[in-house]
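Enquirer: dropping a prediction and its sequence here:
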Amino acid sequence: MSEIAKQIAGLSPEQRAALRKRLAKKQAEDRNRVTRRADADSYPLSFIQERLWMLNQLEPGPLYNDYTAFRLTGPLDVPALERALTEIVRRHEALRATFPDDGGKIQQVITPAPARMELPLVNMRGATEQEVTDRAREEARLPFDLARGPLMRAKLLRLGEEEHMLLLTMHHIVTDGWSMGVLLQELGALYGAYVRGEESPLSELPIQYADYAAWQRENLRGEALERQLSYWREQLRGAPATLELPTDRPRPPVQTFNGARHYFELSADLTNALRGLSQREGATLFMTLLAAFNVLLSRYTRRDDIVVGTPVAGRGQAEVEKLIGVFINTVVLRTRLDGAPTFRELLGRVRTMTMSAFANQELPFEKLVEALRPERNLSHTPIFQVMFSFQVPAVGGSNEFAGLRINSLDADNRMSPFDLVVQLTEGPETVRGRFQYNTDLFEPETIER
């Protein structure tokens, strides 16, 4: 008998039970930890990557381009900026992924890191603001080839001696909103180091996105998958297939994605009032604004059963927080307004519903669609057609490094993936928002009202 076995044999029944409990907990933690996979020629896609690949086949073009524009003010070291971008592409395998179709089997292939990432410099000195905006929009709308890559590109516009605009565009299959925050943070650290003649201050990443994709495929199956599916089947039982907003034009037989945006801002007084109400009712500002938005949708549709989608970060494991990749998931939020509830009563319903939904957010939206098998209709998206998004900005405002001031700008590619998207951003004093809407359904005047 080994020394360890003797020690275990000497434990009391209570101590042995406690040991088994600790071992079971450690095994569960190990299962939930994303670890480095073995090197291979190709790797599986995550569930959202698989869906995005399919959607790209149905609607090839710029619809799933993620893009941003940074205004750079101050003396710019272009070689240092190019070197920083090259290092980011080397660090994050997701930015080097391609998705070739091998006889119907889609895998992601990680291409070698480039010796130098191209950063074309376009001279736009003397250009008008509209000309610069048009150039940025043109860049955002250029499609990607998922099979060949690369799926990230950069372009630098020179507006003046110390005024530039950096345009970054990536396909959504390799990035999300959180990733842009990671990229900006690394860009600042690397650029500053290279300007000073130093090497990269960033430690190597212990895992990569492909590790997460393999982990997700391995862990989300069997009992774990069925437990989540059971909740969502019950939650969405009998839910309406569409949210019939009154449109200015008939819905086309095949969904289009032409879009526009309308911006607005809630005043400081209204924002403070909403925060106060949220605090008194034990709700978050997100819940309060969602409840108000549901009232608006209910009045326009004359329905008391409202279904919308909302994005969540999808980064439940600490080890993936510093990765660039597409982790974002969509959670379906169903609100019942039957029984003529007061707003406080409705807020209570929304609070309970959202807490329950977020507790079951691990199920990829792609698996939910697959399980529910909603009747397919090419004229609209399945399960929901309106997206409600609320965030405290991780990217935005002003950043400064190595004497360079960075301001992120909102580039508009004039597209909309849903009938209507409402995006709200909480600031220190006010809430800023925008409606992104399908222009084949709605006139600008309707949205403005």
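Expert: Received it, and whenever you're ready, just let me know what you need.
Enquirer: going forward, measure contacts between C-alpha atoms and count neighbours the same way
Expert: Fine.
Enquirer: which outside residues touch the host helix or strand of residue 232?
Expert: Taking DSSP states H and E as the criterion, residue 232 maps to helix 222-235. Residues outside helix 222-235 that contact it (CA atoms under 8 Å, 6 or more residues apart in numbering) are 334, 360, 362, 363, 368, 371, 372.
Enquirer: from those, keep the buried residues only.
Expert: Among the contacts of helix 222-235, those classed as buried by 16 or more other CA atoms under 10 Å are 334, 362, 363, 368.
Enquirer: can you redo the residues you listed as TSV with distance to residue 266 and secondary structure?
Expert: Listed next are those as TSV, based on distance: CA to CA, whole Å; DSSP: H, G, I helix; E, B strand; the rest coil:
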residue	distance to residue 266	secondary structure
334	25	strand
362	32	coil
363	33	coil
368	34	helix
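Enquirer: take a look at this one as well, against the first:
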Amino acid sequence: MLGLDRVGALDGFFHLGGTSLQSAAVAVALDEANDVVVPVSQIHRTPTPHELARWLATAPRRPGAEPAPSVTGRPGPSKPVPLTPSVAKCVVLPFELVCPTTWWIEGELDLRALMAALGDIHHRHQALHARYRRTDPPTAIIPPNPGMPQLRLLADATTEHDALDQLAEAVQQPLDYTQGRNWRAALIRNKTTNRILFGIGIHHIAFDGWSYGLLVRDLSHAYTARHTGHKPTWTHPAPTLHQSYDEHTRLRNAADLQTQRTYWREQLRDLPRQGEGPATAPLEQTLAWGPKAGHTVTVTPEVLDRWDRAARDQRFSRSSYFVAAFASALRAIHQQDDIALLMVVAKRGSRVLDSAFTTRLNLNCVRVRFDGPQDDKLVLRVDETIRDLMRAQDVPFAETADDPAAGLSGEVVASLPTFVFQDNVVVPLELPGCRAEEVVDPYAREVPNGLTVEVLPRVDHALLRVTIRTDYLPYSFAEELNHHMLRFLEDGPAGTPTAG
């Protein structure tokens, strides 16, 4: 996994330069080789081959694979399917929680093949056609006839800006997942350039950043087949909702949850409210929908390279120096030395969950305590905090926030900003005879909270995208926050010379 000629039995995976994404790949590889259930948190808790081997000797083995659901004969009545916690929590969220994905298409688009390919994906993935029920606990019903997703053909636009606005309005309309309306697609042509803007909106209950790669691969495969007049054939069936639930249960049962809960109680004790803004509103209001705006800046290749070289030398992760930049910016604005933010952690590292359309996102808290005005060890301490977080990632923040022993108030929870490092694999959409170019939205349309900072890595640079709720924060706050983050990154790692 690390590309090394030799690894000693007592060498630590992360001290050798392993990343969180690679730790998920290790968990999958161990599962495939040994049919053993391996939570990613366990790679962080036992990072040497020696420690991991001792744990594997007593780890739970995976039961035999469930048969694929039958596609012949008359379907019987569907029984309620239990949901994983990350999906279940979306059942109480608004219908507006729609994740958009958009491409400009150049070339001769085969509309009939596209419509058929969308139908193929709709039938393949239960998450896209299930009816999610607001029961206690939440469940889903799989309809015997999934139907087809909605594809809207919009009237031609006169400019690219007009096309983007119209498509966003069409795709972002609320989706009633209780009725199985979980996603839609739309097309609009810019009659000036003859380019087509193609957009897909999927409710967050069935979609996340990792699902994006599955969507693009499946759409490219199905469209290619339909374009040549054939039905697509799949190497493996997609996991059912029930298989995803069972897999999550096995992973959770294999984790040391009590130790993780103890860590979170200590980590979050006496957590202060974070600045102003969303905390002035009730918690239930911060979970509602509201107007948003965004501000994006570019981290240049030169700045990124300096930090990445320091990260390799000092063994800290990319996400760590971006979290440090975010925390430092909040400190500069709020004049607080105890900064906390919610970090999105995707539950990856399972061959079942990694191939499922779903939301596998977990929120955990990163707490940053500053040590004086010039904190030269900040990034290293943030990195150690994130490593502790990854060891305790199986306990969601929501569970901790409801724990009386943690002592968190609703006001404190509502004030926490969110950090997302989008390290998902970026896959190009490949449609025969066409060229597709992904569109990066100016803000994260799907987030309901007051403040979210995302890092969007690209081939040789990165984007910092700040999304704010404008009913809580002025647009100038997003600009100021990005200014402070960019200044922190441009100043460079402690102990390294600046350019020039």
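Expert: Perfect, I can see it now. Note that the structure is a prediction, hence the values are computed from the model and not measured.
Enquirer: still on that earlier bit, of the contacts of helix 222-235 of structure 1, closest to residue 81 of structure 1?
Expert: Of all these, residue 81 of structure 1 sits closest to residue 362, with 37.0 Å by CA to CA.
Enquirer: and the gap between the closest one and residue 330 of structure 1?
Expert: According to CA to CA, to the nearest Å, residue 362 of structure 1 and residue 330 of structure 1 sit 10 Å apart.
Enquirer: and if you look at residue 371 of structure 1?
Expert: 15 Å.
Enquirer: before we move on, what about residue 252 of structure 1?
Expert: Distance from residue 252 of structure 1 to residue 330 of structure 1, counting by CA to CA: 25 Å.
Enquirer: higher neighbour count, those two?
Expert: Using other CA atoms under 10 Å, the more surrounded residue of residue 252 of structure 1 and residue 330 is residue 330, with 20 against 12.
Enquirer: now that one. Nearest residue, chain neighbours left out?
Expert: Nearest non-adjacent residue to residue 330 of structure 1, counting by CA to CA, 6 or more residues apart in numbering: residue 311, 4.5 Å away.
Enquirer: pretty sure the one you found is touching residue 333, no?
Expert: No - using CA atoms under 8 Å, residue 311 of structure 1 is not in contact with residue 333, being 10.5 Å away.
Enquirer: give me the more crowded residue out of the two.
Expert: Neighbour totals were compared for residue 311 of structure 1 and residue 333, and residue 333 leads with 22 against 16 (other CA under 10 Å).
Enquirer: identify the residue of structure 2 aligned to the more buried one.
Expert: Applying TM-score structural alignment, one finds that residue 333 of structure 1 aligns to residue 366 in structure 2.
Enquirer: swap in residue 302 of structure 1?
Expert: Under the alignment (TM-score structural alignment), residue 302 of structure 1 maps onto residue 335 of structure 2.
Enquirer: can you check residue 365 of structure 1 too?
Expert: Match for residue 365 of structure 1 (TM-score structural alignment): residue 397.
Enquirer: now do the contacts for the residue lying closest to that match once chain neighbours are set aside.
Expert: Counting by CA to CA, 6+ apart, residue 364 is the residue found nearest to residue 397 of structure 2 once chain neighbours are left out, at 4.9 Å. In this structure, residue 364 of structure 2 makes contact with 342, 343, 344, 345, 389, 393, 396, 397, judged by CA under 8 Å, 6+ apart.
Enquirer: can you pick out the most distant pair from the residues you listed?
Expert: The distance between the two most remote of the contacts of residue 364 of structure 2 (CA to CA) is 12.2 Å, for 342 and 393.
Enquirer: re the thing from before, in which helix or strand would I find the residue nearest to residue 330 of structure 1?
Expert: Assigned by DSSP H and E, residue 311 of structure 1 belongs to strand 305-312.
Enquirer: can you give me the helices for structure 1?
Expert: Counting by DSSP state H, structure 1 has helices at residues 3-9, 13-32, 47-58, 78-91, 129-140, 177-195, 209-219, 222-235, 268-280, 285-301, 343-358, 365-372, 444-448.
Enquirer: compute the number of surrounding residues for residue 39 of structure 1.
Expert: Using other CA under 10 Å: residue 39 of structure 1 sits among 7 other residues.
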